[in-house]
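**Student:** here's my sequence, what's the structure:
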Amino acid sequence: MEKREAVFKKINWALMALIALGHLAAGIYYLASGARVYYYALAFCGLLFLPLPYGLYKALRLKTCYSLNSVIYAFFILAYTVGLVFQGYARILYFDKLAHGLSGVLVAFFALFLYYLIKPGREIRREECALAGTFVFMSSVAVAGLWEISEYAISLIFGTDPQNVLHTGVGDTMMDMIVCTAGTLAFVVVLALYYKKGRKGFLMGAFDDFYRQNFLEGSDF
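**Tutor:** Okay, the predicted model is just below:
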């Protein structure tokens, strides 16, 4: 695990540098070109996300997990930097659906951390696969609904149309929730392979690293 974390520590810093440079460049460009406050505010405010994972580790008295950080920063680049700051949602065909599908994966992934955070003893047992899978699925679907509510609130506040209601009615919102659910189901399959066969990969490898550094009290693995 030490070698894996050493590799991901380098990847982690590279992703952070990429975010910082991209957001600074975009913010300066939007500011200089006279774009709406909304656009350069998105760019500059995104920089505030960089220290957030480290702040959470410190606040919760947890050890830093660089493989987990890399998952977080990689998704942030895709969903926020490319999607919002560089307007990928408007410019790249089906990018919005890709991001929502991956958000279903990521939210289910973090719901697994919550599952073991609240579980007495926090031990991993193979026989709890169905329970853990149900927990992460229901958590992710609930967050998908809350996300659509937040997009609606943004449209009221800023006068934008992130849900694309003017052109699709409720169609875009429903498709977002459908692909998010599909992403969640894909993660449940990955989770089942982890429980049944011990397969890790990128996501479950990050979970396993974090678990062993912070939660390990008893495990079948």
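**Student:** going forward, measure contacts between C-alpha atoms and count neighbours the same way
**Tutor:** Fine.
**Student:** hmm, who's touching stretch 107-123?
**Tutor:** Stretch 107-123 has contacts (Cα atoms under 8 Å, 6 or more residues apart in numbering) with 132, 135-137, 139-140, 143, 184, 187-188, 203, 207, 215-220.
**Student:** buried set for it?
**Tutor:** V107, A108, F109, A111, L112, F113, Y115, Y116, R122 (16 or more other Cα atoms under 10 Å).
**Student:** and of those residues, the nearest to K63?
**Tutor:** Among these, F113 lies closest to K63 (Cα to Cα), at 14.2 Å.
**Student:** looking at this, the closest one is in a helix?
**Tutor:** Yes: remark: F113 belongs to a helix, assigned using DSSP: H, G, I helix; E, B strand; the rest coil.
**Student:** distance check, it against A206.
**Tutor:** 11 Å (Cα to Cα, to the nearest Å).
**Student:** likewise for L60?
**Tutor:** Applying Cα to Cα to L60 and A206 gives a distance of 18 Å.
**Student:** neighbour count winner among these two?
**Tutor:** In this view L60 and A206 are compared by other Cα atoms under 10 Å, and A206 has more residues nearby, 23 against 9.
**Student:** the more buried one contacts T64, doesn't it?
**Tutor:** No: shown here, A206 and T64 do not form a contact pair, counting by Cα atoms under 8 Å, at 11.5 Å.
**Student:** following element in sequence after the strand or helix carrying G101, please.
**Tutor:** When secondary structure is defined by DSSP states H and E, G101 falls within helix 95-118. Following helix 95-118 in sequence order, the next helix or strand is helix 129-158 (DSSP H and E).
**Student:** let's compare: structure for the following, please.
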Amino acid sequence: MNAKKGYYITLTAYVAILAYAVYYNIANGYSQAMFMCFVSAALMVVAPLAFKIMKWKPVYEIYTLTLVFIAIASLFGSSLRFYKLYIFWDKLAHTFSGVLGILFGYILFCSLKKVAFADKKDVPLLLIFVNAVNISIAALWEQYEYLCLLIADYDAINHYSSGVHDSMGDIGVCIIGGLIATLFIIQRYRSGKGNFITNIYEKFYNLNIKK
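**Tutor:** Below you'll find the predicted structure:
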């Protein structure tokens, strides 16, 4: 299966689940979850829209990964109330976000250098950079949730029930997800062979950066 077909299959499944979420929330009178259905609908176009704005050629692997994360975090987590139904769901979402954070850091590092892959001498800096980017994203997200508490009294960080434990746990599992993804980058530079994580950037490079 090629990447484009895989993305459209994922998108079709996403839309079908979203339609069910709308029905489920109307039938049960879950007004907040119903509002999140609109958010989930808007978020599913984030990656294609960003590529269009930047005038990049599509990389369907990035589209698919982003959509899967949005499904976990917004569609299932909020629209289908998995955060309330399953105590582990929040940590699953943050772990997956760590993988995407590392991928974003890797794309950013190599894009700034305008190379398909970094020189071996730059690998130590690369590993520090991608993890710093990932941890920064995690910390900024927790700050956003804290602002929701301060401004709107919306307790997304479970402050009243867990104090700092929820935020620290979210950052912790994000780091763990990031370290797992980092192993794929290390493997790429040790073996010289691409893998799922690094191949995504190299495809992005060949389509959008390589002269």
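**Student:** what's the TM-score here?
**Tutor:** Once superposed, the chains reach a TM-score of 0.89 (TM-score structural alignment, normalised by the length of structure 2), with 210 aligned residues with a Cα RMSD of 2.0 Å.
**Student:** please identify which of the buried residues of stretch 107-123 of structure 1 is nearest to K10 of structure 1.
**Tutor:** Using Cα to Cα, these come closest to K10 of structure 1 at F109, 22.7 Å.
**Student:** and the corresponding residue of structure 2 for that closest one, how far from L65 of structure 2?
**Tutor:** F109 of structure 1 maps onto L103 in structure 2, with residues paired by TM-score structural alignment. For L103 of structure 2, the distance to L65 of structure 2 (Cα to Cα) stands at 10 Å.
**Student:** residues contacting the residue found closest to V85 of structure 1 once you drop the neighbours it is linked to in the chain?
**Tutor:** Spatial nearest neighbour of V85 of structure 1, excluding adjacent residues (Cα to Cα, 6 or more residues apart in numbering): A43 at 5.6 Å. Listed by Cα under 8 Å, 6+ apart, the contact partners of A43 of structure 1 are H23, L24, A26, G27, T81, V85.
**Student:** so which of those residues hold up in structure 2?
**Tutor:** Counting by both residues aligned by TM-score structural alignment, their matches' Cα atoms under 8 Å, the contacts of A43 of structure 1 that remain in contact in structure 2 are H23, A26, G27, T81, V85.
**Student:** hang on, isn't the second one packed against C45?
**Tutor:** No: counting by Cα under 8 Å, C45 is not a contact partner of A26 of structure 1; they are 11.5 Å apart.
**Student:** higher neighbour count, those two?
**Tutor:** Neighbours per residue (other Cα under 10 Å) separate A26 of structure 1 from C45, with A26 holding more: 20 against 12.
**Student:** so that one, which state does it fall into?
**Tutor:** At A26 of structure 1 the chain is in helix, as set by three-state DSSP.
**Student:** aligned partner of it in structure 2?
**Tutor:** Aligned by TM-score structural alignment, A26 of structure 1 pairs with A21 of structure 2.
**Student:** quick one on the thing from earlier: between the contacts of A43 of structure 1, which is nearest S155 of structure 1?
**Tutor:** Closest approach to S155 of structure 1 among these (Cα to Cα): V85, at 17.0 Å.
**Student:** what's the closest one aligned with over in structure 2?
**Tutor:** Under the alignment (TM-score structural alignment), V85 of structure 1 pairs with S79 in structure 2.
**Student:** who's in contact with that match?
**Tutor:** By Cα under 8 Å, 6+ apart, S79 of structure 2 lies in contact with L18, A21, N25, A33, M34, F35, M36, C37, S40.
**Student:** out of those residues, which end up buried?
**Tutor:** For the contacts of S79 of structure 2, a burial check counting by 16+ other Cα under 10 Å picks out L18, A21, N25, A33, M34, M36, C37, S40.
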